[in-house]
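Chemist: for reference, the sequence and a predicted model appear below.
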Amino acid sequence: MTQVRTAEPVQDDVGGRETGSDSRRGGVHRAIPIGSRPEPWRRGLVLAALALLLGLFMLLHAHIPNRAKNLGSLVETFLPWFGLFIPVLLTGALLRRSASAVVALVLPVAVWLNLFGGLLTDKSHPGGDLTVASHNVGADNPDPARTARDLAASGADVLALQEMTEQARGTYEKALAEAYPHHTVQGTVGLWSKLPLSDSRPVDTKIDVGPLGDTKPADVKLTYTRALRTTVATDQGPLAVYVAHLGSVRVNPRAGFWTGHRDRGAQALGEAIAADQNERLVLLGDLNGTMDDRAFTGITSRMRSVQDTAGHGFGFTWPASFPVARIDQIMVRGVDPASSRVLPSTGSDHLPVAAGISW
C-alpha cells in the first residue's frame, strides 16, 4: 500500500474556510506519495552519466582509433582542454543539487590531474650549463629584423629558427651575426650558436610536396629541406642538435585531421635520433603537434620534453595571439632540463620557447 502524508491546511472549496486534514471539520485530504520528489542521489542522473563518460573519454584516449580521419590524434592535440567540461558539469550538479553527479565528477577530475596536474607546479630550478631557444619565425613575418633583435636579447647560447624564407634569410644572418658568430642554414631551418659548430647536414623528413603552399602569400618561396643536424662544441663535450620543422596539418570535412606529411616526418626524425651515436642530444623545432599525440611516440620514447620536466604550466605557443597548443618543442636526451619557458611574441604567429639544460 502506498504511504501517504497529509498536506497543509487548504481552503475549503465551498465556504473558503481554512481546514486541515480532520474529516470531522470537513477538511480536504491531499494525498502526496512519499518519495515522489527525487532525493539528492536520484537527481541529475544525466549529468552523472556525462561526467563518467568524460572521465572514460580522457582515460582511454589512446584507444580512440585514428582510422576515422585521425580522430585519435585530433583529440590528443587538444586533450588538456577537455578539462573545461568539468566546471561546467559541476555547476550543473550544484544547481540540480545532485549528489550522484558530484560524486561521478571524481573520475574526470582524477584522470585530468593524473594526465596534467604535474604541469601546474613550477619544476624549474636555477642553474644550467647551456641555454637553448627555438622559434618558428613565420614565412610571412612583416618585420624579421625585429624578430632577430628580440631573439638575440633572450640570451640563448644556441638559437634555432624555422620557416625562414629566402628573402628573409639575409636579414636574420646580418642581425644575429654579432651575438652568434657560428651558424648553419639548411633550407628553411637554421641554427645560430655562440659556440663552434661542426658536422652540419640536412635531415630528410620525407616531405615530397609543399604543404605550406596553400597558406602562404604567392611571393613567398620555401624550399623543402626542413630539418638539420649539427654538433655544438661545449666545455662538457659534443652536443648533437637537431632542428626540425615538420609538415603542416589540416582540418577539413573530407579528410578530417590530415597529418600525412607531419607523421612521415615524425617517423623519419625518430629514426634519425634513434640511430644517432652521440650520447647528448637536443631537438629544437616546430613539430606541428603536441607530445600527447601518438604520432610522436618514436620521439617521446627516446627523449624528454623540457616543458614536462622543468616547466611551469602548459607552455602553449600557437597561435601567438591566443595560444591553445604547444607545437613548438624542446626535447632532450642525455642532459638534464633545468628550466623551460615561453618567450614574448616577436611578430610571428608562433611564440618562441627557451630552456636551460645541464650536464
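Modeler: Structure's in. What do you need?
Chemist: use CA for all of it now, contacts and neighbours both
Modeler: Fine.
Chemist: in stretch 297-309, what counts as buried?
Modeler: Residues 298-300, 303-309 are the ones in stretch 297-309 that count as buried (16 or more other C-alpha atoms under 10 Å).
Chemist: can you check stretch 83-97 too?
Modeler: 83, 86, 89-90, 92-93, 97.
Chemist: adding distance to residue 316 and secondary structure, write those residues out as TSV.
Modeler: Below are the buried residues of stretch 83-97 laid out as TSV (distance: C-alpha to C-alpha, whole Å; DSSP: H, G, I helix; E, B strand; the rest coil):
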residue	distance to residue 316	secondary structure
83	16	helix
86	21	helix
89	25	helix
90	26	helix
92	29	helix
93	31	helix
97	36	coil
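Chemist: nearest to residue 75, of those residues?
Modeler: The shortest gap between residue 75 and any of the buried residues of stretch 83-97 belongs to residue 83, at 12.4 Å (C-alpha to C-alpha).
Chemist: any idea how far the residue nearest to that closest one when sequence neighbours are not counted lies from residue 60?
Modeler: Spatial nearest neighbour of residue 83, excluding adjacent residues (C-alpha to C-alpha, 6 or more residues apart in numbering): residue 112 at 6.5 Å. Residue 112 sits 12 Å away from residue 60, going by C-alpha to C-alpha, to the nearest Å.
Chemist: alright, now check it against this:
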Amino acid sequence: MAQQAYMTETGSGGSGPEPRGDRLRRLVNRFFGGRRGDARIWRRGVVLAAVAVVLALVMLMHSRIPNRVGNLGSLTETFLPWLGLLVPVLLVLALVRRSATALIAVLLPAIVWLNLFGGLLTAKTGGGGDLTVATHNVNADNPDPSGTAREVAASGADVLALEEVKASAMPVYESTLASTYKYHTVQGTVGLWSKYPLSGVRPVDIRLGWTRAMRATVATPEGPVAVYVAHMPSVRVKMNAGFTAAQRDQSADALGEAIAAERQPKVILLGDLNGTMNDRSLNAVTSQMRSTQGAVGDGFGFSWPASFPMARIDQIMVRGVEPVSSWTLPRTDSDHLPVAARVNVTTSATGS
C-alpha cells in the first residue's frame, strides 16, 4: 500500500515528480481547453490578433496617417494616449477566447504604448527653480472672473498668462490681480501679469485678423526672459468635415515663425494651443521648444475639458531655460484647468 501511494504521488510508473515544464504546459493547455499540442489554441482569436497588430501599427506610425481627409492624422494624435485603453480590452477578450495567438499579439500594442507614454507614468518633478509661471484659459463666459483670478493668483506664479479674457470682464481681472502683480499688459483677448517689470510688449500676428497672441520681455532677477502668450483658434470634430483645424494650423505656423525670429535666448510660451504635443500640425512651435509637462510633469497633465480632462491642449513650453516641475492647478469656473511650471532661468537647458 505504501509503495502504491508513492507511485500515485510521483506520477505514472513511479519515475519521480512531474517536471515543472510539463506541469506548466499541462496547466496552459487545460486553461485553453485543449490537449497538449492541440492546434486550436493557436487558431482561435485570429481576428483579435489582427486588431491588436493594427492598433500597434496606428500608435507606432501615427505620423504616417494622412491629414488629407478630415485631418484624421491630427485627430488621432490629439487623443493618442487613450488608445492604450484598448489594450486591456483586447487582453480580456483574448482570455475569454482562450487564444494563445491573441494573447501574444496583444503584447505588441502594450509595448508600443509603454514606449510612447511609459515615461509619463513615473514622477520626474525636481526641486529648485527660480521662476514659477502659469497659464489659464479663463473662458469668456466665466460666471465668476474674480474667483478665478484669486484662485490662479494663489498658485504662487511669478508670471501669469490669461487667455479668452472678455473685454467686459477685464476690469475685474485687473482689480483682483493688482495686489499680487505689479505689472501687467493686455493685448486683445490675452493678458500677462507679472511680479517683475515688463518691456518690449507687442501683439503677435497669428493671422486671425484680431489679437490673440502677444510677446513681452520679463525682467526676472535672474535675467530677461521673452514670454509669449497665445490662444490658438478652436478646432472642431464634425461628422461631415472631420477634424476642422485649418485656421489653428495657420496660426501655429505664424506663431512658430515669430518664436523662430526671437532674439532673446531665453523664451517661455504660455497659452491654449488647442492641440497636443503629439499633433504634427503644431510642429512649427513644438520643433523648437520643449514641453515642461513632457520633461518634468507627473502624469499626462490633461487640461481639457475641466469636467473630465482628456487632452493636454494648454501648454507651457520653454527654450533656453531648464524646466524643473510641471503640474495642473485646481479647477476654476472655466472649462479648462490652469497649468503651472517651475523653471530654472539661471541654468541653460540642453536640447530645448
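Modeler: Alright, I've got the coordinates. Because the structure is a prediction, the values reported are computed rather than measured.
Chemist: re the thing from before, so which of the buried residues of stretch 297-309 of structure 1 are in helices?
Modeler: Within those, residues falling in helices by DSSP state H are 298-300, 306-309.
Chemist: show the end-to-end separation of stretch 345-354 of structure 1, please.
Modeler: The stretch stretch 345-354 of structure 1 measures 13 Å between its terminal residues, going by C-alpha to C-alpha.
Chemist: so which bit of structure 2 is it matched to?
Modeler: Mapped onto structure 2 using TM-score structural alignment, stretch 345-354 of structure 1 covers residues 331-340.
Chemist: returning to what we had before: between residue 112 and residue 60 of structure 1, who's got more neighbours?
Modeler: Ranked by neighbour count (other C-alpha atoms under 10 Å), residue 112 of structure 1 and residue 60 place residue 112 first, with 20 against 11.
Chemist: surely that one is within a helix?
Modeler: Yes - assessed with DSSP: H, G, I helix; E, B strand; the rest coil, residue 112 of structure 1 lies in a helix.
Chemist: residues contacting it?
Modeler: Shown in contact with residue 112 of structure 1 (C-alpha atoms under 8 Å, 6 or more residues apart in numbering): 55, 58, 80, 83.
Chemist: for ChimeraX, what selects the buried ones among the residues you listed?
Modeler: The following ChimeraX line selects those of the contacts of residue 112 of structure 1 that are buried, judged by 16+ other C-alpha under 10 Å:
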select :55,58,80,83
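Chemist: gap between residue 335 of structure 1 and residue 130 of structure 1?
Modeler: Counting by C-alpha to C-alpha, the gap from residue 335 of structure 1 to residue 130 of structure 1 is 10 Å.
Chemist: next: residue 331 of structure 1.
Modeler: 14 Å.
Chemist: find residues that contact each of residue 335 and residue 130 of structure 1.
Modeler: 357-358.
Chemist: re the thing from before, want to try a markdown table for the ones in helices among the buried residues of stretch 297-309 of structure 1, with distance to residue 279 of structure 1 as columns?
Modeler: Putting those into a markdown table (distance: C-alpha to C-alpha, whole Å) gives the following:
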| residue | distance to residue 279 of structure 1 |
| --- | --- |
| 298 | 17 |
| 299 | 15 |
| 300 | 16 |
| 306 | 17 |
| 307 | 21 |
| 308 | 21 |
| 309 | 19 |
